[in-house]
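**Q** Need coordinates for the following:
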Amino acid sequence: MFQIDVVEQCKNNNRKGQLKLYRQYCDGMFCLAMRYVKNTDDAEDVLQESFLKAFQRIEQYEGNVTFGAWLKRIVINKCIDFLKSKKHETIEFEERHLPVTEDEDWSVDDGVTVKEIKAAMQELPEKYKYVVMMYLLEGYDHGEISQILSLTETTCRTRLLRGKGYLKQLLKEKNYGARY
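**A** As a prediction, this is how the structure comes out:
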């Protein structure tokens, strides 16, 4: 009930309500932004812009999902926009070298740490990285990812599968021993 009342206060442009929501979600959303932008100052900027956008468009929040899920989507989109704006040169990855694997097996050898997997994810080409991160780290499904990134679900699935293959290849090359 607290969240609904505070959101209603925000819809009435109540600054105290906005501050309550900000305090409730700022730490978690900062961690989310850091996973994408990798820089404290940039993450703070993205977070600030995300909250501004959320409060400006709070009328669009209908309560179909939790406020946190709605805000999370805004933060991820702001992170992606920020990273795209910082990208000066794009190197196109040749997709023909990556076969599409049709399995749902994401297992790796026990010796591989989460930190190593996250580091390898950062080496993925951008079009695969965001889909893989949103699927593995944020827990979004194909439908949600395709909506956020403005992709078809088929493209989303293909990028996830190719990203998975590329990730396993990166881990194998680093002798982390990904299983197939």
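
**Q** Going by C-alpha atoms from here, please, whenever you check contacts or count neighbours.
**A** Noted.

**Q** most centrally placed residue in the chain?
**A** Met134 (4.2 Å; CA atoms, centre = their mean).

**Q** Show the subsequent helix or strand relative to the helix or strand hosting it.
**A** Counting by DSSP states H and E, the element that carries Met134 is helix 126-136. Tracing the chain past helix 126-136, the next element assigned as helix or strand by DSSP H and E is helix 142-149.

**Q** that older thread, need the residues that contact the helix holding Met134.
**A** Taking CA atoms under 8 Å, 6 or more residues apart in numbering as the criterion, the residues outside helix 126-136 that touch it are 121-123, 140-142, 145, 156, 159-160, 162-164.

**Q** For the nearest residue to Leu151 once chain neighbours are set aside, give its distance to Thr101.
**A** Nearest non-adjacent residue to Leu151, counting by CA to CA, 6 or more residues apart in numbering: Ile145, 7.9 Å away. Counting by CA to CA, to the nearest Å, the gap from Ile145 to Thr101 is 19 Å.

**Q** structure for this one too, so we can compare:
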Amino acid sequence: MFQIELIEKCKLNDRKAQLTLYRQYCDGMFCVAMRFLKNTEDAEDVLQESFIRAFQKIHQYRAEVSFGAWLKRIVVNRCIDFLKVKHEYYLSLDEGYMQLADENDWEIEEGISVEEVKQAIESLPEKYKYVVMLYLIEGYDHKEISEILKISETASRTQLMRGKNKLRESLKIRRNGTRS
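**A** Below is the predicted model:
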């Protein structure tokens, strides 16, 4: 069955079509939730809520983006909402002191593993971690990040720049054992 047909059946509340769509996307969306929540039970709960929300709102899906991208945005938003409820969210920055980030400069020292980068991202302050994760790992642009996190695009760029600098510093410390 084609994706479009499947989605149309879901719009008609066809449970079999919903289950098929769920099975197609549940593993990938679980990985997205785990990157944010780091806890299997929380990720499963948020994933379940995300699919319920998606099926409730599926009539709003207009195929302007892929269904997976539309669903991923719901999952990311639900994760952030979950973290906000747990008071694990970032504080807004005063935009009067903001600088623009150079988004193309993501070079790190040779020999640093992907796992080390992921661990360093996890150690970032919340206000930087989400922007770095959404930009670097999830592939969102600043307009999308500003909508998801309800911050300005300028704040997104600044938090990305500061997060990137803290990430570099953290990786340098991990590599050398001391600050340089």
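
**Q** what TM-score do we get after superposing?
**A** The TM-score (TM-score structural alignment, normalised by the length of the first structure) is 0.88; 175 aligned residues with a CA RMSD of 2.6 Å.

**Q** Now which of the contacts of helix 126-136 of the first structure would you call buried?
**A** 121-122, 140, 142, 145, 156, 159-160, 162-164 (16 or more other CA atoms under 10 Å).

**Q** Have a look at how far, on average, stretch 16-26 of the first structure is from the second structure.
**A** Superposed on the second structure, stretch 16-26 of the first structure shows a mean distance of 0.5 Å to its aligned residues (mean CA distance after the TM-score superposition for the first structure).

**Q** Enumerate the positions of that stretch that are buried.
**A** Neighbour counts over stretch 16-26 of the first structure (16+ other CA under 10 Å) mark 17-18, 20-21, 26 as buried.

**Q** Now for these: which two are most distant?
**A** In these, the most distant members under the criterion CA to CA are Gly17 and Cys26, with 13.8 Å between them.

**Q** Next, the distance between the ends of stretch 79-98 of the first structure.
**A** The first-to-last residue distance of stretch 79-98 of the first structure comes to 27 Å (CA to CA).

**Q** Contacts for it next, please.
**A** Under the contact criterion CA under 8 Å, 6+ apart, stretch 79-98 of the first structure has outside partners 33, 36-37, 43, 46, 125, 162, 165-166.

**Q** Report the distance from it to the chain centre.
**A** 15 Å (CA atoms, centre = their mean, to the nearest Å).

**Q** Any buried residues in that stretch, and which?
**A** Under the neighbour-count criterion of 16+ other CA under 10 Å, stretch 79-98 of the first structure has 79-80, 82 buried.

**Q** Kindly report the same for stretch 171-180 of the second structure.
**A** Neighbour-count burial for stretch 171-180 of the second structure, counted by 16+ other CA under 10 Å, picks out 171-172.
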